[in-house]
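*Asks:* Sequence first, then the predicted structure:
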Amino acid sequence: MSAPMGNLASLAAAVLQPGFVGTTPPPWIRRWLGEGLGSVVLFARNIVDSEQLAALTATLRAERPDVIVAIDEEAGDVTRIESARGSSRPGNFALGIVDDPALTEAVARDLGTELAAAGVTLNYAPDADVNSNPDNPVIGVRSFGADPALVARHTAAWVRGLQAGGVAACAKHFPGHGDTRIDSHHDLPRIGGDRARLDAVELAPFRAAVAAGVQAVMTGHLLVPALDPELPATLSPRILGRLLREELRFQGVVVTDAVEMRAVADRYGFAGAAVRALAAGADAICVGGERAREQDARHLRDAIVAAVTAGEPLLGQLPGG
């Protein structure tokens, strides 16, 4: 299938989920929304309170009514909407200790209701990682716990609750970031264990999330030799296609973790990671936690256009392509 070359930039922009700096959308975001950009992601730097957040999302929708407004709001230690004072809702670890899935579902529903009222449509949560390594520097209390069955039932409850509140859930970090001593913001973690171990531990919460109807899954920048000995999960057709799509039968949106993270950017380049992720089967590219300038988004967009022009099989991943 082909697309007019003049339309490729618009199609490439549609798969990006960029962040930006400030509590109002900068001119470039507003302009891009009119030129094909389909989504933005919000962080604490964009949010003062619920009233301001609602005004911000309304401004975005004035430019594009169907824009996907994403946020990275886990509650607990990772909160964007209450970053100044700390989250008023328990995080995953506390919910796992209590181990009442009905409570977990209620907390997530309450959060989803608040986010939906403020105009948010996608939340990069829940964290579905099994915190099986006590030396993990990045997951820790973001996880429901170290027991796969417990994490699975609370992941499913969180998904049901958030989506009942009106916001799409995004289970992360597929296929599981719990058993590592390395933070993928800084280097490439390696997840050991054979396939039987992965099925019993890391994959159990993601199977539960899919069964609960999760609408999105975020990939992890993780090398998992039992699944693919060469490519990180975000860039692996075996993991995104064969495992997530075919075996787990996930039919929703596959979102990458931020492509500026060093686990992939240091090895494949900032734009190279984005292009490879699309080729592997990702639907949306998260960017802008750190690289939040227009030139960063343009660099990714232009790299995607160049890859398609050069014959890379990416067009099927672009909306309308």
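*Replies:* Sure, I can see it. Residues are numbered from 1 along each chain as shown.
*Asks:* Only C-alpha atoms from now on, for both contacts and neighbour counts.
*Replies:* Will do.
*Asks:* how about the strands in the stretch 201-321 of the chain?
*Replies:* 216-219, 253-255, 285-287 (DSSP state E, counting those that start in this stretch).
*Asks:* who are the neighbours in contact with Gly178?
*Replies:* Neighbouring residues of Gly178 by C-alpha atoms under 8 Å, 6 or more residues apart in numbering: Asp129, Val130, Asn131, Ser132, Asn133, Asn136, Ile139, Glu202.
*Asks:* Now those residues in JSON lines, please, with extra columns for secondary structure and distance to Pro27.
*Replies:* Formatted as JSON lines, the contacts of Gly178 follow (DSSP: H, G, I helix; E, B strand; the rest coil; distance: C-alpha to C-alpha, whole Å):
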{"residue": "Asp129", "secondary structure": "coil", "distance to Pro27": "37"}
{"residue": "Val130", "secondary structure": "coil", "distance to Pro27": "41"}
{"residue": "Asn131", "secondary structure": "coil", "distance to Pro27": "41"}
{"residue": "Ser132", "secondary structure": "coil", "distance to Pro27": "44"}
{"residue": "Asn133", "secondary structure": "coil", "distance to Pro27": "44"}
{"residue": "Asn136", "secondary structure": "coil", "distance to Pro27": "40"}
{"residue": "Ile139", "secondary structure": "coil", "distance to Pro27": "35"}
{"residue": "Glu202", "secondary structure": "coil", "distance to Pro27": "42"}
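*Asks:* Please compare the first structure with the one that follows:
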Amino acid sequence: MAIDPALRRLALGTLLAAFKGGNAPGWAVTLLGEGLAGHTLFGTNVTDPAQVAALTARLREGRPDALIAIDEEGGDVTRLAHRTGSPYPGNAALGAVDDLDLTRAVYTAIGGDLVAAGVNLDLAPTVDVNTADDNPIIGTRSFGADPLLVARHARAAVDGLQSAGVAACAKHFPGHGATVTDSHLSLPTVDVTRELLETRDLPPFAAVAGAAKAVMSAHIRVPVLTGDDPATFSTAALQDLLRSTLGFDGVIVTDALEMAGAAAAAGGIPQAAVRALTAGADLLCIGAEVTHELVEAVVAAIVAGVPAARLEEAVARNTALAAWTTSPRTTPAVDGDLGLAAARRAVRVEGSLHDLSSPLVVQLASGHSIAEGVVPWGLAPHLDGVEQVEVVAASASAAQLTAHAGARPIVVVGRHTHRQESNRALIEQLSAAHTVGVVEMGWPSAWRPARARAFVTTHGASLANGRAAAEALGLAAN
């Protein structure tokens, strides 16, 4: 049965699609002309700034006011700099410094980079309050564990991005910071009282509700609020709490519907799209694995399952957002050393660095979250004549490493080191027999190796964080 063209256009107007590669396929441009709200860019779409600018210009041949979205958080989650690491520290570092002017300036600079690339919707900042040290998906993407600190910096980040003309999308409502599972892989549950939700997780969203152009829903279950559903499918979360109670009147964007927390919960991406729109979402991120056929299947499901009035409401908000992004703005000039200067201020040193000159650097192999993707990290790009080896802690020998180091001290570099017993055990063994310093580039925890001479915390693993750590240790090349 043929789909009514007007309803098809409305359904397309609620979707952010995606595609692989550095060039836009014909269907991706054609659908924009037929009403598609826009596309999300991922690392696979990015080679260099000039290429991204050419890509976004090509997309706008289909629709001049297309929403081109990206996850550019700075720190550990970067798409523009996924080949090198971000030149800016992320939220955990900015929260550690706790200078609102600095946070605003860093996000203004990120906004300027996005404007130059032709991107007008940043799926950032992350405003979750990271209260779980073992949170596998938020961690250093959060400004911290203090709700009021996170709220202050959330607002500064939103103001910085939007001063450059890039719409900010605060995420992940109503708060992903207490989870210990990844919503890409399953449906996490945050089983808390309404009082704790309101005092711990909601303050950052309340702080940006009147400013942010968009808020992203989380695929997390909060029984006291959402029942058995993820927040993305919850009218109580999206309409009653976010809109009515917090007063947010911008665009509600979903996290990627291909994620297990949504698609598996609904029985598929098209079904998830229907449930999200029905609950009150306006703009649906389909995900990274998108084809023309999938878009058409989602459109068909939306036309069949969502009332036209709800689609009209959603498209009106999305259209207003697109119009806002086309207003000309002047982005202030940014100091090229801003990111590094910020990262330097975030470094914290416990103990003494005096005995750690000319070391053997041992980097502990680290996995990555789906949100981060594979991005280079560590001290290697910044070392001046210093040897580095990378090891898997579970199969590494402390005796062999100390023998290889000889008279040199050892500096162990890791991310979220406390999370794996093998990491902790290796560092403790090295420290018991040798002069050892530790650099933690992930979310800091209370764990400290008993005999280490120094413990350096960077609050992130971006290119800027790595340089700042190398400088603090006196190892950086000029």
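*Replies:* Cool, the structure landed. This one's a predicted model, so the numbers in the text were calculated from it and none came from an experiment.
*Asks:* quick one on the thing from earlier: most tightly surrounded among the strands of the stretch 201-321 of the first structure?
*Replies:* Greatest average neighbour count among the strands of the stretch 201-321 of the first structure goes to strand 216-219 (a mean of 27), per mean count of other C-alpha atoms under 10 Å.
*Asks:* Check the secondary structure at His153 of the second structure for me.
*Replies:* Counting by DSSP: H, G, I helix; E, B strand; the rest coil, the backbone at His153 of the second structure sits in helix.
*Asks:* same check, this time on Ser183 of the second structure
*Replies:* Three-state call for Ser183 of the second structure (three-state DSSP): coil.
*Asks:* Give me the neighbour count for it.
*Replies:* Using other C-alpha atoms under 10 Å, Ser183 of the second structure has 25 neighbouring residues.
*Asks:* Neighbour-wise, which one of the contacts of Gly178 of the first structure leads?
*Replies:* Going by other C-alpha under 10 Å, Asp129 tops the contacts of Gly178 of the first structure with 32 neighbours.
*Asks:* correct me, but that one touches Pro205?
*Replies:* Yes - in terms of C-alpha atoms under 8 Å, Asp129 of the first structure counts as a neighbour of Pro205; the distance is 7.4 Å.
*Asks:* ok, and the closest non-adjacent residue to whatever residue of the first structure lines up with Cys169 of the second structure?
*Replies:* Aligned counterpart of Cys169 of the second structure in the first structure: Cys170 (TM-score structural alignment). Leaving aside its sequence neighbours, Cys170 of the first structure sits nearest to Ala216 (C-alpha to C-alpha, 6 or more residues apart in numbering; 4.3 Å).
*Asks:* In contact with the one you found, which residues?
*Replies:* The neighbours of Ala216 of the first structure, taking C-alpha under 8 Å, 6+ apart as the test, are Ala168, Ala169, Cys170, Ala171, Gly252, Val253, Val254, Val255.
*Asks:* Could you take those and lay them out as TSV, with extra columns for distance to Gly320 of the first structure?
*Replies:* Converted to TSV, the contacts of Ala216 of the first structure look like this (distance: C-alpha to C-alpha, whole Å):
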residue	distance to Gly320 of the first structure
Ala168	22
Ala169	24
Cys170	23
Ala171	26
Gly252	17
Val253	15
Val254	17
Val255	18
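*Asks:* Of those residues, which is the nearest to Val40 of the first structure?
*Replies:* Proximity of the contacts of Ala216 of the first structure to Val40 of the first structure (C-alpha to C-alpha) peaks at Val255, which lies at 12.4 Å.
*Asks:* In TSV, list the strands of the stretch 201-321 of the first structure along with distance to Ala196 of the first structure.
*Replies:* Below are the strands of the stretch 201-321 of the first structure laid out as TSV (distance: least, C-alpha to C-alpha, whole Å):
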stretch	distance to Ala196 of the first structure
strand 216-219	20
strand 253-255	24
strand 285-287	30
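*Asks:* As a check, name the ranges of all strands in the second structure.
*Replies:* Secondary structure of the second structure by DSSP state E: the strands cover 15-17, 38-41, 67-70, 121-122, 167-173, 214-217, 251-254, 284-285, 348-351, 360-364, 388-391, 410-414, 436-440, 454-457.
*Asks:* Give me the most central residue, the first structure.
*Replies:* Met218 (3.8 Å; C-alpha atoms, centre = their mean).
*Asks:* corresponding residue for that one in the second structure?
*Replies:* Checking TM-score structural alignment: Met218 of the first structure goes with Met216.
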